[in-house]
Structure formats: structure tokens, C-alpha cells
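Trainee: Below are the sequence and a predicted model for it; my questions follow.
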Amino acid sequence: MIILGLTGSIGMGKSTTAKLFAEAGVPVYDADATVHKVYEGEAVSAIEAAFPGTTAGGKVDRQRLSAQVVHDPAAMKRLEQIVHPMLRAHHEEFLTQAERSGAPVAVVDIPLLFETGGEKRVDAVLVVTATPEIQRERILARDNMTAEKLDAILARQLPDAEKRRRADFVVDTSYGLDPVRQRIRDILDEAARMPRRRP
């Protein structure tokens, strides 16, 4: 089975592209959704113990937690030590199930793939892109989003041009869904014939 790492900067259409892979019958792992899941289950008591006052109603309050860790690298490290092993276990479980299902290709949707060295754990990287104008328009249309917030998020992410340079495949979502669906079909054909690269 070939593992495709799906990534892209904010507002590029990554979630939509992941849905289209799922629509095409490909197993898709969603890193963000998995974080939500552990924040509503297995991570709650450990996070409350490490960061008192950051949970409510049996789940992690992401805003309270963020307020405690965002400007404190040591706190962020403690949080990662709690959450990362849980996320890794979910990821492994997903890959085992995908392999068992006989799928030739599986997609792992990881927003900060390059930033976290995740490209070493996949066979090929697919970067979702769009024009800078479309990207800004999409993001600024979101609730509670400001130009300042957007600039802060983009500053933490590897620039789009650099991601595209390091990608095996690029999907441009600037022109609607049909070209994306066609591109996904082409990528799946090509990926199924690729040699496995991960260790």
C-alpha cells in the first residue's frame, strides 16, 4: 500500500480535496479530526492534570488550553508529550485497517506535514494549492478571522511555493471541483504504481 501525505497551507482547499479522495473510495486519515477525538476522550484527564482549568464538560476546552500553551514552549512540549503518543496510536490503527482492506493507496491528511518532518513517514507528498487571491478570500470569509490572524498563521507555515517545490504531486483548487476530481484520478493511477519509499 502506498501512503500519500496530503498537506497544504490554510485556505488552499485541503479538506475538500481529502473529501474527494474519500469519495473516490480511498481510506483517509484526518489528523485534525483525531485531535478533536482525543480531546473529547482519552486525553482529557491527563491534560486537566497537567494544565488545570483547561477542560469543561468532560472535554478539553481548546481556547483555554491554547491560552496556557501558545506562548510557552515548555508547556507546548508537555502537551505534545501527552497527545502525540495517542495520535500515533490512532494513526497506526488507521494504517493497519487500510492495509487490511486491500486499498492500494491511503491518504493521511496532515496540515503541518513538512513542518513536523512527516514527509519521511509517507511514500509521496501531495500539496494542495490555490492562487494567493483565492486563498486570502477563502480565509477572510471565515468567522472570527482577521488579516492579522491570517498573517500570524501563515508565518508559522512553510510558504506555499516551498511546499509545491518539495511535493510529488500538486493539486490546484482554484478552478472548481471537476479539475480536482480528474487530478485525483490521475494521481491515484500514478501512486498505485510507485515504489514504497518510507522506511
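Mentor: Good, I have the coordinates. Bear in mind that the values here come from a model prediction, so they are computed numbers and not experimental data.
Trainee: okay, CA-based contacts and neighbour counts for the rest of this
Mentor: Noted.
Trainee: now the helices for the protein?
Mentor: Using DSSP state H, the helices of the chain run over residues 14-23, 31-39, 44-50, 62-69, 73-100, 132-140, 147-156, 160-166, 177-192.
Trainee: Now stretch 154-169: buried residues?
Mentor: Within stretch 154-169, the residues scored as buried using 16 or more other CA atoms under 10 Å are 157, 160, 163, 164, 167, 168, 169.
Trainee: How about stretch 70-90?
Mentor: So for stretch 70-90, counting by 16+ other CA under 10 Å, buried means 75, 79, 83, 86, 87, 90.
Trainee: ok, residues contacting it?
Mentor: Outside stretch 70-90, the residues that touch it by CA atoms under 8 Å, 6 or more residues apart in numbering are 31, 34, 35, 38, 43, 46, 47, 50, 68, 69.
Trainee: can the residues you listed go into CSV with extra columns for neighbour count?
Mentor: As requested, those are arranged in CSV below (neighbours: other CA atoms under 10 Å):
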residue, neighbour count
31, 18
34, 16
35, 17
38, 17
43, 20
46, 13
47, 21
50, 13
68, 16
69, 16
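Trainee: Which member of the residues you listed is positioned nearest residue 186?
Mentor: residue 31 (24.4 Å; CA to CA).
Trainee: which residues does the closest one contact?
Mentor: Neighbours of residue 31 in contact, by CA under 8 Å, 6+ apart: 87, 108, 109, 110, 111.
Trainee: Closest to residue 26 out of these?
Mentor: Nearest to residue 26 among the contacts of residue 31, with distances taken as CA to CA, is residue 108, at 10.3 Å.
Trainee: Which single one of the contacts of stretch 70-90 is nearest to residue 188?
Mentor: For the contacts of stretch 70-90, the nearest to residue 188 is residue 31 (20.8 Å; CA to CA).
Trainee: ok, second structure coming up, stack it against the first:
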Amino acid sequence: MRCIGITGGIASGKSAVAKLFRYRNIPVFDADVVARHGYDNVDWTFLHRFDSEINCKQGVDRAVLRALIARHPIILDMLAEQLHPYVWRQWQHFKSAHQRRGTGVIAAEVPLLLECGWQNAYDAVWVAHAPQWLRIQRVFTRHTMNEATLRAILERQYRDHERCSLADVIIPTAHGKANMASHVWYYLGKKG
């Protein structure tokens, strides 16, 4: 079974690339969706170090969490310590299930694939790439994120040149969907 890891910076087009895989009926593991499910298992009491008034009993409101992250970017690292092992276990379950079914190709959309050191879990790492200025523009067009939160996220992600230097395949996403799709179909055909 061929395993392809799809990664890239924030708003780089990872989900658009993953959508093309799904279009070809290739199963895609979505690490962000899995991580959101993992929020139910997070021990949120660590947030009391940053805001003693926060109510952690029923989880944490995402808007409140974003505001805390903007003021205390270290929260991202503390949250990752709890979520990443959960995401990794879920990926292993996904992969095993598809191995048992005899699936030929699977993919995983993992924003921090390289930062977590998970690149060796895949036969190929595909990086969705767009210039940072365009990614920032996409963030402010699509997301309700303030500049401080975006800065905190960007500081924890590899720079474009680092990410691209570790890629087996680079999919440009700045030149339209048709251009991006032609690259995806080409590299899927090459077994890259």
C-alpha cells in the first residue's frame, strides 16, 4: 500500500490537494478533524496557568482558546503535547484498516507532518505550496483569526524553503485549481 503525506503551511492549499485525492476515491486521513475530536480528551486545566478564570470542565470555547494563544503562544506547544500522540494513534488505526482492506493508495493531510518528524511514516511527502503573502491573504479572507494568532502559528511552522527541501513532491497552489489538479494527477500517475 502506498502512503502519501500531504502537508504545507497554513492556507497553502493542503485541503484542496486532499480533495483531489478524494475525487479519485483515495482515502484521506484528516489530522485537523481528528485533532478536533481529540479535544474531548485534552486535560484543559493547564490553561489555568494563563487564565485562572477559565472554565475547563466542559472543554474550551475555540474563540477563547484563540485569544489565549494570541497572548501566550506557548499554549500551542502544550496543546500539541496532548493532541499529537492521539492523532498519531488514529493515523495508525486508519492505515491498518486500509492495509487489511487491501487499499492501494491512502493519504494523510497533516499540517505539521514535518514539524512532528512524521515524514518517515509515508512513502512520499507532498507539500502544497503557495507564497507566504498569498497564504496570509487567504487566512484573513477565510478565517476569523487575528494577526497575533496567525504569527503564533507561523512561528511554529517550518519556513517555506525548509518544508520544500524535505518534500518528495511540491504541488503549486497559487496558479488556480486546474494547474494544481494537473500536478496532482501527474504525480499520482508517477507513483510519487
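Mentor: Alright, I've got the coordinates. In this text the structure is predicted, and so the values were computed from the model without any measurement.
Trainee: Once they're superposed, what TM-score comes out?
Mentor: The pair, once superposed, lands on a TM-score of 0.80 when counted by TM-score structural alignment, normalised by the length of structure 2; 184 aligned residues with a CA RMSD of 2.8 Å.
Trainee: wait, which of the helices of structure 1 is closest to residue 115 of structure 1?
Mentor: helix 147-156 (8.8 Å).
Trainee: superposed on structure 2, where does the closest one end up, distance-wise?
Mentor: Taken over the aligned residues, the distance from helix 147-156 of structure 1 to structure 2 averages 3.0 Å (mean CA distance after the TM-score superposition for structure 1).
Trainee: do stretch 182-190 of structure 1 as well
Mentor: Stretch 182-190 of structure 1 sits 1.7 Å off on average (mean CA distance after the TM-score superposition for structure 1).
Trainee: Name the residues of that stretch that are buried.
Mentor: 183, 184, 187, 188.
Trainee: Rebuild these as TSV, extending it with distance to residue 129 of structure 1.
Mentor: Listed next are the buried residues of stretch 182-190 of structure 1 as TSV, based on distance: CA to CA, whole Å:
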residue	distance to residue 129 of structure 1
183	13
184	14
187	15
188	18
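Trainee: from the buried residues of stretch 70-90 of structure 1, which single one is nearest residue 151 of structure 1?
Mentor: Checking the buried residues of stretch 70-90 of structure 1 one by one against residue 151 of structure 1 (CA to CA), the nearest turns out to be residue 75, at 23.7 Å.
Trainee: Now render the contacts of residue 31 of structure 1 as a markdown table, adding distance to residue 4 of structure 1.
Mentor: Listed next are these as a markdown table, based on distance: CA to CA, whole Å:
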| residue | distance to residue 4 of structure 1 |
| --- | --- |
| 87 | 18 |
| 108 | 6 |
| 109 | 9 |
| 110 | 10 |
| 111 | 13 |
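Trainee: give me the number of residues near residue 8 of structure 2?
Mentor: Per other CA atoms under 10 Å, the neighbour tally for residue 8 of structure 2 reads 30.
Trainee: Test my guess that it contacts residue 132.
Mentor: No: under the criterion of CA atoms under 8 Å, residue 8 of structure 2 makes no contact with residue 132, lying 10.9 Å away.
Trainee: Which residues are in contact with each of those two?
Mentor: Common neighbours of residue 8 of structure 2 and residue 132 (CA under 8 Å, 6+ apart) do not exist.
Trainee: List the residues that contact the residue positioned nearest the centre of structure 2.
Mentor: What sits nearest the mean C-alpha location of structure 2, by CA atoms, centre = their mean, is residue 111, with 2.0 Å. Contact partners of residue 111 of structure 2, counting by CA under 8 Å, 6+ apart, are 6, 7, 8, 9, 10, 14, 31, 32.
Trainee: If we use 6 Å, what do you get?
Mentor: 7, 8 (CA atoms under 6 Å, 6 or more residues apart in numbering).
Trainee: And it? What does it align with in structure 1?
Mentor: Structural alignment (TM-score structural alignment) places residue 111 of structure 2 against residue 111 in structure 1.
Trainee: how much space between its match and residue 31 of structure 1?
Mentor: 8 Å (CA to CA, to the nearest Å).
Trainee: And for residue 82 of structure 1?
Mentor: 16 Å.
Trainee: Kindly report the same for residue 106 of structure 1.
Mentor: Remark: distance between residue 106 of structure 1 and residue 31 of structure 1 (CA to CA) = 14 Å.
Trainee: Residue 140 of structure 1 now?
Mentor: From residue 140 of structure 1 to residue 31 of structure 1 the distance is 23 Å (CA to CA).
Trainee: same deal with residue 9 of structure 1?
Mentor: For residue 9 of structure 1 relative to residue 31 of structure 1 (CA to CA), the value is 15 Å.
Trainee: what's the answer for residue 15 of structure 1, then?
Mentor: Taken as CA to CA, the span from residue 15 of structure 1 to residue 31 of structure 1 is 11 Å.
Trainee: What of residue 164 of structure 1?
Mentor: 21 Å.
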